[in-house]
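what's the 3D shape of this:
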Amino acid sequence: MTRFIHDQFAKDYLEQLLKDYGEVKASEKVSGEIKEIDVFFTPAQQQSSNLQVLGLLGRFAEHPAIIEPFRNPASTDEICDCILKLLEVKAALRREAKANKSKLQDSEIPKLWVLTPTVSETRLSSFGTIQKSAWLSGVHFLPDALRTAIVAIHQLPQTPETLWLRLLGRGSVQSQAIVELQALPLDYPYQQATLELVYNLRENLRVNQELEVDDRELIMRLEPLYQRDREQAVQSGEQRLVIRQLNRRLGDIDASLTEQVKGLSIEQLENLGEALLDFSSLADLSTWLNQQSR
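Here you go, the predicted structure:
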């Protein structure tokens, strides 16, 4: 089933985003009947200001957190199972505090974030959820004592603040988030690492013979982005190679000439790599570049 491929992607993805800000444990086992927490996050003692780059996900990571992502809409029983995991963790922390003769602080108890693509009003009503004014639409809080929120990813507004969570959605919501991710500057935090995880997801899905419609559409939407990224990677590598060769042959070339080189196509870069063997001065390079713009 492709659900397990998506589950592994979600765990790897959340670990990649959160590991700079604290301790991340994926598939953490809890006591009682064998259960696993998908992602158990403990923030570092010194909070990083860079956490804001993760938007809404960064707000979740301001405190200890249990994050349970679901590929399909979470059922009532699945949400209850998540709450049970939280209660078992809380009980274990209380036992540990008692053994150490210390008081368990409220800030030490994790909050549970159940990530689901969609959730019905009937299901939300059955858990007595409320919307809090300080939070975005789509984040539905259970009564405070349960320390739990159900996050309906497809209800989140389409803003940069929600991008990192919408990447865990389905269908057009996930596809749109991937487009937004690809459009970020190349040096934007987590952009390249996340794209690599998304492309790995694409490869894992491609070898599966029983794909859902959503998965087939995801592969099709990723194909042009994947090809473009790979072409850009090849072009970037060719640029670095040619610029290095030019610097060795002609000395350090100035910024304006460097920018012209970076604007060349892969074919032009390959031609320059051959032509530069006959260059003896920067004037030769400048003349060659001017010829390409005609």
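
From here on, just use CA atoms for contacts and neighbour counts.
Noted.

Please enumerate residues in contact with the helix or strand hosting Leu201?
If you go by DSSP states H and E, Leu201 is part of helix 191-206. With C-alpha atoms under 8 Å, 6 or more residues apart in numbering as the contact definition, helix 191-206 has outside contacts at 2, 5-6, 9, 12-13, 16, 181-182, 184, 186, 211, 215, 218-219, 222, 226.

now the other sequence, so there's something to compare against:
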Amino acid sequence: MTQKFYSQFVEHYLESLLSLLGRVEVSGLVTDEERRGTVLLLPKEITQTEKQELGLLAKVAQSDCSIEVYCEQISETEVRNCLRKLLSVFSTLNCRTEAEGKILDDNDLPYLWIVVPLASQDLLNSFGAQLELEKWTVGVYFLPNVFRLAIVVVNELPVTTETLWLRILGRGETQRQAVSELLALSLSNQLRQNTLRLITSWCVVLIQQEDNLTEDERELIMNLSQAYQQWEDTTKQQARLEGQRQVVENLLRFRFGEVDDELSTTFDSLLQLSPEEFTPLCLQLSREELLARFVTE
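Below is the predicted model:
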């Protein structure tokens, strides 16, 4: 179940973020055996604001690319399978270009980014993957350029705002730290709100399967529990305030027969008080006294 739900989460998560940068296509195929979430991006021209908001993820998505995210360490066979699919895409593009009487420049070929929570040095060495620290941060390894493939090792990425959106796809402490940073973002940050909404929806689905959860699923819930708890607390607070607001409205309607726009401006101030405090005031003060004391500008 973990692989299936993880794949769905990755696809929805990246689709939500990358839609700012261009047209996004998800794999559309998720099975119980699926071990990754796959997203294809066809980018538009990226603004400076979008680059700043998405950091390293925006840099990864600055040209046509496919992003495959694995929830655990991958094997050499899986990297070779990725290479095989990528070379097949290159062949198709070359045939199409030749049929049009054109020549396909290597720089026009799409890039494949494999995102993994961790990777052994032996695996990276076996494919000749190297860091390019002049242009990229630690944790981003490039195979020889002819392959147009890079491996992002999430637990090696520096803990900065630039890498936040990729570190959320990590495991263990890496993911927990990223979620804490996500919660610390401004409440007005739309990416924060969208991501929290997705995380909590995913947690709700997993929690409903509590009796059948695997160890991986329990780890994921633990990593995301801080975000889920904040969402739950906020939801309860909103429900409580909405209920109290209804009580205030009912009290004033009982007292004055109706609640017009002018009288409704007292709600926010009255709700700063406890029910024990606002109830007698609603029943005892005159309309003029309520407006004078509690009207909100």
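
Could you tell me which of the contacts of helix 191-206 of the first structure count as buried?
Neighbour counting by 16 or more other C-alpha atoms under 10 Å classes 6, 9, 13, 181-182, 215, 218-219, 222, 226 among those as buried.

which one of the residues you listed is nearest Gly169 of the first structure?
Gly169 of the first structure has its nearest neighbour among those in His6, at 10.4 Å by C-alpha to C-alpha.

Could you look up the SS state of the closest one?
Put simply, His6 of the first structure is helix when judged by DSSP: H, G, I helix; E, B strand; the rest coil.

contacting residues for it?
71, 201.

sec struct for Ser188 of the second structure, please.
Secondary structure, three-state DSSP: Ser188 of the second structure is coil.

elements contacting the longest strand seen in the second structure?
In the second structure, assigned by DSSP state E, the strand with the most residues is strand 36-43. Here strand 36-43 of the second structure touches helix 2-18, strand 22-26, strand 65-70, going by 3 or more C-alpha pairs under 8 Å, 6 or more residues apart in numbering; DSSP states H and E.

So for Gln238 of the second structure, which of the ones you listed sits nearest?
Closest of these to Gln238 of the second structure is helix 2-18, at 25.2 Å (criterion: C-alpha to C-alpha).

got the angle between the longest strand of the second structure and strand 65-70?
Put simply, strand 36-43 of the second structure runs at 160 degrees to strand 65-70, going by axes from the mean of the first three to the mean of the last three C-alpha atoms, to 10 degrees.

picking up where we left off before, which one of the helices and strands packed on strand 36-43 of the second structure has the most crowded surroundings?
strand 65-70 (a mean of 23; mean count of other C-alpha atoms under 10 Å).

how big is the offset of that strand relative to the first structure?
Superposing on the first structure and averaging over aligned pairs (mean C-alpha distance after the TM-score superposition for the first structure), strand 65-70 of the second structure comes out at 0.6 Å.

need the longest helix for the second structure.
helix 215-256 (DSSP state H).

Can you name the element that comes right after it?
The first helix or strand that comes after helix 215-256 of the second structure along the chain, using DSSP H and E, is helix 261-264.

how much does that following helix stray from the first structure?
Averaged out, helix 261-264 of the second structure is 4.2 Å away (mean C-alpha distance after the TM-score superposition for the first structure).

spatially speaking, which residue is in the middle of the second structure?
Centroid check for the second structure by C-alpha atoms, centre = their mean gives Thr195 as the closest residue, at 3.7 Å.
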